[in-house]
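Undergrad: sequence first, predicted model second:
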Amino acid sequence: MIMLFRNAFLAASKQFVEKDLEVSVAGRSFLITGANSGIGKATAMAIAKRGGTVHMVCRNKDKAEEARADIVKETGNKEVYVHILDLSETKKVWEFAEAFKRKYKALNVLINNAGSIMSQRDVNVEGLEKSFAVNVLGVYILTKSLIPLLEKSADPRVITVSSGGMLVQKLRIGNLQSDRGRYDGTMVYAQHKRQQVVMTEQLAKTHTNIHFSVMHPGWVDTPAVANAMPDFHRSMKDSLRTPEQGADTVVWLAVSEAAAKNPSGRFYQDRKMVSTHLPLAWTHSSPLEEQKLVSLRELGTSLPINTDIKTGLSISSLF
């Protein structure tokens, strides 16, 4: 798990089976969050090249339309659609998912790629810590809301882009809003990535006809890394993976038959299942804590929200 940079990818890629990605996904639809740059755009490009219908979910309309134009020009695939959504506004996430289900008859693959890392604690209009809203609650609401559509579609899959940073974090149910102690944006982000891993494992147990997976892309040269960690980016730029290398396992999980043959709910790096804990790690959590993370009714006792995605979303009463 410590092999995160470009050279490690080049070494791992020698074991890749090329025919795994020599596939057509024409007729299959893919929804990708954060698809206008970095890993998300590279994923959208790769899927469009293989004939898939791509739904780009992005926050910035101008950047999204520019990225769409690039994808269509390079691939010749015009089945690429832009949807504007700020994942930090959880009510709008639910509203978007409900509207998407009404408009489209199928969704084969959901790729939760968008993420947020903050230098200091901030809250959204609903009173939720912003990065938690994007990285965890937004991902959860989008996934849960779209599950009925995925379940009606052929070979449904959900892939979430996590981070190896979660290996240094134990699930903290009691501090999901990061309002206790000093706010360290990097560690908060790592905690959210641990939560994504646990969420994936739990959803896979409940929704057995959907293939769930979560992955670590390695250190990738993306705008997000450059903006969040400028010193690290400057010093390590020549060693970082390209967006295409970072997206490789996402694409493999999304389109290959080989990936679907693996058990659901697992964590991947460079097309291989890997452990979610370091050897002798202290990061294991109790089954009860893990179950609470993915039960909105249970989360009412540990999150400062009152949420029911079946009837709508009402965010209220910060603890």
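TA: Cool, got the structure.
Undergrad: contacts and neighbour counts: CA atoms only from here.
TA: Fine.
Undergrad: do you have the helices of the stretch 1-150 of the chain handy? List them.
TA: 6-13, 38-49, 61-75, 90-103, 130-132, 138-151 (DSSP state H, counting those that start in this stretch).
Undergrad: I'd say residue 237 and residue 221 touch.
TA: Yes: using CA atoms under 8 Å, residue 237 is in contact with residue 221, at 6.7 Å.
Undergrad: who's more crowded, these two?
TA: residue 221 (24 against 18; other CA atoms under 10 Å).
Undergrad: contacting residues for that one?
TA: Shown in contact with residue 221 (CA atoms under 8 Å, 6 or more residues apart in numbering): 38, 233, 237, 240-243.
Undergrad: next one: the longest helix along the chain to chain centre, how far?
TA: Under DSSP state H, the helix in the chain containing the largest number of residues is helix 185-206. For helix 185-206, the separation from the chain centroid amounts to 10 Å (computed by CA atoms, centre = their mean, to the nearest Å).
Undergrad: run a quick neighbour tally on residue 286.
TA: 8.
Undergrad: for residue 264, give its distance to residue 258.
TA: Look at residue 264 and residue 258: by CA to CA, to the nearest Å, they are 12 Å apart.
Undergrad: of these two, which one has the most company?
TA: residue 264 (23 against 14).
Undergrad: skipping its backbone neighbours, what lies nearest residue 50 in space?
TA: residue 24 (4.9 Å; CA to CA, 6 or more residues apart in numbering).
Undergrad: check the gap between the one you found and residue 227 for me.
TA: For residue 24 relative to residue 227 (CA to CA), the value is 35 Å.
Undergrad: adding another structure so you can compare the two:
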Amino acid sequence: MLQKKYAIFVFISFIMLYYWKKRIKQGAKYKTKMRLEGKTVLITGGNSGVGKSTAIEFAKLGAKVIIASRNVQKSRKAKMEIIAESGNFDVFAMHLDLENFESITSFVKEFDDQQEYLHYLINNAGAVGVHGLSESGYHRVFVINHLGPFLLTHLLMKKMKKQSLKDPVRIVNVSSNMYIFGKFNLEDIRTDAIGLISEVRRYAQTKLANIYFTRELNKRLQGFNITTYAVHPGSTITTDIWSWSNLPYFLKVPGNHLVRILFLREPIYAAQTILYCSLDDEVTRMSGEYFKDCAREELWEVAKDEAFGETLWEASVAATEKYLTRELI
């Protein structure tokens, strides 16, 4: 009897361990035989974590890869590491500070001058737990995670629309399942967060904004060969998102070794759904949707308010209109 109970315990433990490894620590894996010579990829925050792993995988497939981050020195180092791992020398590093609208406009001008094409835009960079308001008068996390990518995407749209007449273009916005805690009050975006709960909520709001941005983009790009996707990559071990944070060290998730061991993914596994939405042939039928573990996931009701999606879009236009010198989407 004791042996039977022991056997059952071992069997259940094995199943739980298998589930933990495959579903929590790794998640779905995406494989492709596609080659991307002649394709150009722009990845924000591509010098570490998920962004860097995504850049390596694109480079392995032969694409021209541009990583754009605020820390140029770190990006140059990452560029050499991406080249060394992929064997692809067509990798470039550029300066981009998503908190600074002037930096975004300067970046787009330089990008337009240097790059003829843009096939994949990966809005990956983000921040959490940053205090204060930006120069534009909005909460810094909201600017870095939403308004910055919103402006960047708009300013690159002329190039992407032109590109879409010849080759398809995909826009991937890295969100998070934290969006479910992001119920919006638009007044929040002009005030600082006070306390841990408020800071987490502000981050969740920006991840919800990423989803609404993706859905609105899809609606407004009908007639162009441009598709959009919001992605939850899973929590990952190595990421610069915490480098902005003013949270105490023991509250920064990567600093908690137990959490790292039990729940956080290596960046290569977190990159899989980004690659899936960027490269899979079937996914184009699901433009504007939200994805997790290389599959479409049904959104919670908080992310389905069409009227609020339009309101947030208009609020984002109003916040960046000084810099929107090109045709609006």
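TA: Everything's here; your move. This structure is a prediction, so every number in the text was calculated from the model and none was measured.
Undergrad: thinking again about what came up before, residue in the second structure matching the residue nearest to residue 50 of the first structure?
TA: Superposed on the second structure with TM-score structural alignment, residue 24 of the first structure falls opposite residue 35.
Undergrad: show the contacting residues for that match.
TA: Residues counted as contacts of residue 35 of the second structure (CA under 8 Å, 6+ apart) are 61-63.
Undergrad: which residues are common contacts for residue 237 and residue 221 of the first structure?
TA: Where contact means CA under 8 Å, 6+ apart, no residue is in contact with each of residue 237 of the first structure and residue 221.
Undergrad: for whatever residue of the second structure lines up with residue 112 of the first structure, list the residues it contacts.
TA: Using TM-score structural alignment, the equivalent of residue 112 of the first structure in the second structure is residue 123. Counting by CA under 8 Å, 6+ apart, residue 123 of the second structure touches 43-44, 149, 171-174.
Undergrad: again, but for residue 52 of the first structure
TA: Residue 52 of the first structure neighbours (CA under 8 Å, 6+ apart): 24-30, 79.
Undergrad: repeat that for 7 Å
TA: Contacts for residue 52 of the first structure (CA atoms under 7 Å, 6 or more residues apart in numbering) come out as 25-29.
Undergrad: kindly reformat those as TSV containing distance to residue 186 of the first structure and neighbour count.
TA: Listed next are the contacts of residue 52 of the first structure as TSV, based on distance: CA to CA, whole Å; neighbours: other CA atoms under 10 Å:
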residue	distance to residue 186 of the first structure	neighbour count
25	36	18
26	39	14
27	39	11
28	36	20
29	33	24
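Undergrad: map residue 138 of the second structure across to the first structure for me.
TA: That one, residue 138 of the second structure, aligns with residue 128 by TM-score structural alignment.
Undergrad: what are the ranges of the strands in the second structure?
TA: Per DSSP state E, the second structure carries strands over the ranges 40-44, 64-69, 91-95, 120-123, 169-174, 226-232, 289-292, 295-296.
Undergrad: mind putting the ones you listed into TSV with distance to residue 202 of the second structure?
TA: Formatted as TSV, the strands of the second structure follow (distance: least, CA to CA, whole Å):
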stretch	distance to residue 202 of the second structure
strand 40-44	21
strand 64-69	22
strand 91-95	26
strand 120-123	19
strand 169-174	16
strand 226-232	17
strand 289-292	20
strand 295-296	25
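Undergrad: out of these, which comes closest to residue 203 of the second structure?
TA: strand 169-174 (12.8 Å; CA to CA).
Undergrad: in the first structure, what range does that closest one match?
TA: Using TM-score structural alignment, strand 169-174 of the second structure pairs with 156-161 in the first structure.
Undergrad: related to what we said a few turns ago, tell me the most buried of the strands of the second structure?
TA: Of all the strands of the second structure, strand 226-232 carries the top mean neighbour count, a mean of 27, counting by mean count of other CA atoms under 10 Å.
Undergrad: give me the angle between that strand and strand 169-174.
TA: Angle between the axes of strand 226-232 of the second structure and strand 169-174 is 20 degrees (criterion: axes from the mean of the first three to the mean of the last three CA atoms, to 10 degrees).
Undergrad: who's in contact with strand 226-232 of the second structure?
TA: 164, 168-177, 210-211, 214, 217-218, 273-274, 277, 284, 287-292.
Undergrad: cool, stretch 287-296 of the first structure as well?
TA: 173, 198-199, 202, 298-299, 307.
Undergrad: what's the most distant pair in these?
TA: Top of the distance list for the contacts of stretch 287-296 of the first structure (CA to CA): 198 and 307, 19.8 Å.
Undergrad: between the two, which one's more packed in?
TA: Applying other CA under 10 Å to residue 198 of the first structure and residue 307 shows that residue 198 carries more neighbours, namely 24 against 19.
Undergrad: in contact with the more buried one, which residues?
TA: residue 290.
Undergrad: please name the nearest non-neighbouring residue to the aligned residue in the first structure for residue 209 of the second structure.
TA: Using TM-score structural alignment, the partner of residue 209 of the second structure in the first structure is residue 195. Among residues not flanking residue 195 of the first structure along the chain, residue 171 sits closest, at 6.3 Å (CA to CA, 6+ apart).
Undergrad: and the one you found, what pairs with it in the second structure?
TA: So, by TM-score structural alignment, residue 171 of the first structure is matched to residue 184.
Undergrad: against residue 217 of the second structure, how distant is its match?
TA: From residue 184 of the second structure to residue 217 of the second structure the distance is 19 Å (CA to CA).
Undergrad: tell me which of the two has more neighbours.
TA: Ranked by neighbour count (other CA under 10 Å), residue 184 of the second structure and residue 217 place residue 217 first, with 23 against 18.
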